[in-house]
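Asks: Any chance you could fold what I've pasted below:
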Amino acid sequence: MKTNHHSPLTASEIGTLWGFYQKNSLLTRVTGYFMEKVEDVDIREVLQLVKKEGQEALTMIEDICQSEQMAIPVGFTDEDVTPSAPRLFSDAFMLEYARQLEVASIAAAGAAIPNVTRSDITNFLQTALQLGMRHHDIAKETLMEKGLYSRPPVIPAPKQVDFVEKQNFMRGFLGEKRPLSAVEITHLFMNMQTNALGKALMMGFAQVAKDAKVTKYLVRGKEIAHKHVEVFRSHLAEEDLPGSRTWDDHVMTSSTESPFSDKLMTFHTTALVDIGIGNYGLSTAGSPRRDIGLTYARLMAEVAAMAEDGAELMIKNAWLEQPPPAPNRKALEKGRGG
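Replies: Here you go, the predicted model:
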């Protein structure tokens, strides 16, 4: 049965639009800079698709905001990018960056769809999901064609179904540890991939940041990412399984001229931290071996502290755009009563 009235935006829908605007405005600026520097024609085409996707998302959100008389977020503008700055990353890094951004976009859109009601918001998210999946596949295929794609570890396919019979299935400290499950391997490898890319990104950012406190924050992020890469690598190595490739040598220049504002680089780092926290939560749920689960809990606490410090740094510099809040009913009531 159709409803004729125009439903107001829910809190979930407002938050979704706000979050997607922030991330897509960042995405279009970063990929726009990459397109100024990329030399490989195939990689340029991937970046062009990703940038176009981000620009279309921004336009859709702006149209919805205008129809609802909702303030359009500031996000990131051309002032946050210096296209003439020297190249900071290799073409291969730009391609893997695009692929991993699409992974994050797929996850964000998929998580948001069940929490929205209006058809226009649902259509926006479904479009974002479909484009994210399509562009991820194109980026992955391009990486594979160029010999740059890190395949997850290969294990023998099971010939029969087994059921867990002993509680030592969850053991990870005392006694003999069982081999990693396919699901645990998947999470360890994925988290190693994201941290390896994040480490190289923050290495490049730290090299060009202008503010000393921002530089210190980015160096800290790089060191944490390196530590987490080694933790995940060690768990895989115990089973003689390979880890993913690293990207440290894809920071291409010794230039200290920044292509991005300190605001953009700090926000980008905190956004990566937020994604990491979400990934670690999912990984914990999929890792019943106790030592693996506790590893994620320990690492999650470390990145959560990093996220909090990043937010404080952005607040001090007046860079943090406040997410849309609910009305402060107590303050309104007090004002009327006074």
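Asks: CA atoms for contacts and neighbours, from now on please.
Replies: Noted.
Asks: following the host helix or strand of Leu27, which helix or strand comes up?
Replies: Using DSSP states H and E, Leu27 falls within helix 11-37. Using DSSP H and E, the helix or strand that follows helix 11-37 in sequence is helix 41-67.
Asks: one more to line up against the first:
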Amino acid sequence: MKAPKTSHKNELTSAEIANIWLSYQNDTLSICTIGAFLSHVEDKEIRSVLELVMKQARAHVKKLKSFFTEEQLPIPDGFSEEVDVHKEAPRLYTDDFYLFYIQNIGKIGLKTYSLALSNSARLDMCEYFTECLHESTKVLNKATEIMLSKGTFIRAPYIPAPKKVEYVQKERYLAGWFGNRRPLNAIEMSNIYFNLIQNQLGRTLIMGFSQVAKSQQVRDYMVRGRDIADKHVETFGSVLSKDLLPSASSWSILPTDSSVAPFSDKLMMFHVTALNSASIGHYGQSMGMSPRHDLGAHYVRLTAEVAKYANDGANIMIENGWMEQPPQGPDRDEIARTNK
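Replies: Purely as a prediction, here's the structure:
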């Protein structure tokens, strides 16, 4: 469907500017990351998924640039293959990790584009993010299909099929601290599984970053993030184990032993920043969907830990001049003070 012509020009809202600004950052990051993966991938099926993602990201950047130009907005710096990718670096991750990365980053993309679409008013913005959603779905499904065929897809725990519809009868349904605690419900299991898998992705990715970052400050930060992700994996796994449920299979594919950085420290720090943001969002949503009180306490504690880690990462980026500032509203107080 084509956007109808109007007799006046609708300016972009703050939400729409935020959507295209964040999309530009993420798509230029994707071009750099996937480009480095493509220089080493050997499996033909996995290469086909990476090439599809690269094709989509390049088309997105071209379209996003046109939005910025048409609206007379500065095009963000984002990331570039010339500055932020070191093409001579040896392989840091395996082909199986490339596929695992695409499949799970795809989940984050779906949530990001859904939010962008729901916050958009102008029809050209709605059409663009609708198309991005369709493309992300295609990539996610293709990656999942290949993982299933290779036997590398990590499944959530199985439970017996319910025999009847039931309603909650007692307040103890919400309890979770002491005594006769009820079993996890399927929604709680689903969220635990999702967060466990995302932390497995983060742990492997950051483990690789910790080996290759040039700055000692960044290497130390990555080691800390690796350990946090590992602890969160153990926390979610233990919740399942205490309810006598099998934990989601552990992702055991580790980075290579390379110590040569395929990416700039700036790109790796931004990558971790994006994962931190996604993690906080997932934990908040999971907490809202988990009535058992002990689960809420877990999510509060883990969110606070990620938030502290994210804040320290932001300070590192600011100190090094790596944090590109999003468009922001005018400082009315500053205008009032200086207009004398």
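Asks: Quick TM-score on the pair, please.
Replies: The TM-score (TM-score structural alignment, normalised by the length of structure 1) is 0.97; 336 aligned residues with a CA RMSD of 1.2 Å.
Asks: one step back: for the helix holding Leu27 of structure 1, give me the average deviation versus structure 2.
Replies: Following superposition, helix 11-37 of structure 1 is found to deviate from structure 2 by 0.6 Å on average (mean CA distance after the TM-score superposition for structure 1).
Asks: Gly310 of structure 1 matches what in structure 2?
Replies: Aligning on TM-score structural alignment places Gly310 of structure 1 opposite Gly313 in structure 2.
Asks: Number of residues surrounding its match?
Replies: Residues near Gly313 of structure 2, counting by other CA atoms under 10 Å, number 21.
Asks: Mind giving me the packing neighbours of the host helix or strand of it?
Replies: In the assignment (DSSP H and E), Gly313 of structure 2 maps to helix 293-319. Here helix 293-319 of structure 2 touches helix 216-242, helix 265-288, going by 3 or more CA pairs under 8 Å, 6 or more residues apart in numbering; DSSP states H and E.
Asks: Tell me roughly how far the first one lies from structure 1 on average.
Replies: Put plainly, it is helix 216-242 of structure 2. Mean for helix 216-242 of structure 2 is 0.5 Å (mean CA distance after the TM-score superposition for structure 1).
Asks: which part of structure 1 lines up with that helix?
Replies: Residues 212-238 of structure 1 are where helix 216-242 of structure 2 aligns, with TM-score structural alignment as the criterion.
Asks: Quick check: which element contains Ala92 of structure 1?
Replies: Using DSSP H and E, Ala92 of structure 1 sits within helix 91-112.
Asks: and the angle from that helix to helix 11-37?
Replies: 170 degrees (axes from the mean of the first three to the mean of the last three CA atoms, to 10 degrees).
Asks: ok, back up a step: list the buried residues of the helix holding Gly313 of structure 2.
Replies: Buried positions in helix 293-319 of structure 2, judged by neighbour count with 16 or more other CA atoms under 10 Å: 294-296, 298-299, 302-303, 306-307, 309-310, 313-314, 316-317.
Asks: Kindly report the same for stretch 40-59 of structure 2.
Replies: The neighbour-count check on stretch 40-59 of structure 2 (16+ other CA under 10 Å) flags 40-41, 46-47, 49-50, 53-54, 56-57 as buried.
Asks: Now tell me what touches stretch 173-182 of structure 2 from outside.
Replies: If you take CA atoms under 8 Å, 6 or more residues apart in numbering as the criterion, stretch 173-182 of structure 2 is touched by 172, 291-295.
Asks: Let's see that with 7 Å instead.
Replies: Residues outside stretch 173-182 of structure 2 that contact it (CA atoms under 7 Å, 6 or more residues apart in numbering): 291-294.
Asks: so which of the helices and strands packed on helix 293-319 of structure 2 comes closest to Asp77 of structure 2?
Replies: With CA to CA as the criterion, Asp77 of structure 2 lies closest to helix 265-288 of those, at 12.0 Å.
Asks: how many degrees apart are the closest one and helix 216-242 in direction?
Replies: Calculated by the same axes, to 10 degrees, helix 265-288 of structure 2 forms an angle of 30 degrees with helix 216-242.
Asks: which part of structure 1 lines up with helix 265-288 of structure 2?
Replies: Counting by TM-score structural alignment, helix 265-288 of structure 2 lines up with residues 262-285 of structure 1.
Asks: With structure 2 overlaid, report how far that stretch is off on average.
Replies: If you overlay the two and look at stretch 262-285 of structure 1, the average distance to its match in structure 2 is 0.5 Å (mean CA distance after the TM-score superposition for structure 1).
Asks: Report the buried residues of that stretch.
Replies: Of all the residues in stretch 262-285 of structure 1, those buried under the rule 16+ other CA under 10 Å are 262-273, 275-277, 279-280, 283-284.
Asks: now do stretch 70-78 of structure 2
Replies: Within stretch 70-78 of structure 2, the residues that count as buried by 16+ other CA under 10 Å are 76, 78.
Asks: quick check, distance from that stretch to the centre of its chain.
Replies: Centre-to-centre, stretch 70-78 of structure 2 and its host chain are 24 Å apart (CA atoms, centre = their mean, to the nearest Å).
Asks: Also stretch 203-222 of structure 2?
Replies: 18 Å.
Asks: contacts for that stretch?
Replies: 92, 223, 225-226, 229-230, 254-255, 259-261, 265, 268.
Asks: Could you tell me the end-to-end distance of that stretch?
Replies: End-to-end span of stretch 203-222 of structure 2 (CA to CA, to the nearest Å): 9 Å.
Asks: Mean distance between stretch 303-315 of structure 1 and structure 2 after superposition?
Replies: Stretch 303-315 of structure 1, aligned to structure 2 and superposed, deviates on average by 0.5 Å (mean CA distance after the TM-score superposition for structure 1).
Asks: swap in stretch 91-100 of structure 1?
Replies: Mean for stretch 91-100 of structure 1 is 0.5 Å (mean CA distance after the TM-score superposition for structure 1).
Asks: what range in structure 2 matches that stretch?
Replies: Against structure 2, stretch 91-100 of structure 1 falls on residues 95-104 (TM-score structural alignment).
Asks: who does the helix or strand immediately after the helix holding Ala92 of structure 1 in the chain touch, helix- and strand-wise?
Replies: Using DSSP H and E, the helix or strand that directly follows helix 91-112 of structure 1 along the chain is helix 119-145. Applying 3 or more CA pairs under 7 Å, 6 or more residues apart in numbering; DSSP states H and E, we find helix 119-145 of structure 1 packed against helix 91-112.
Asks: and Glu88 of structure 2, how many neighbours does it have?
Replies: Using other CA under 10 Å, Glu88 of structure 2 has 11 neighbouring residues.
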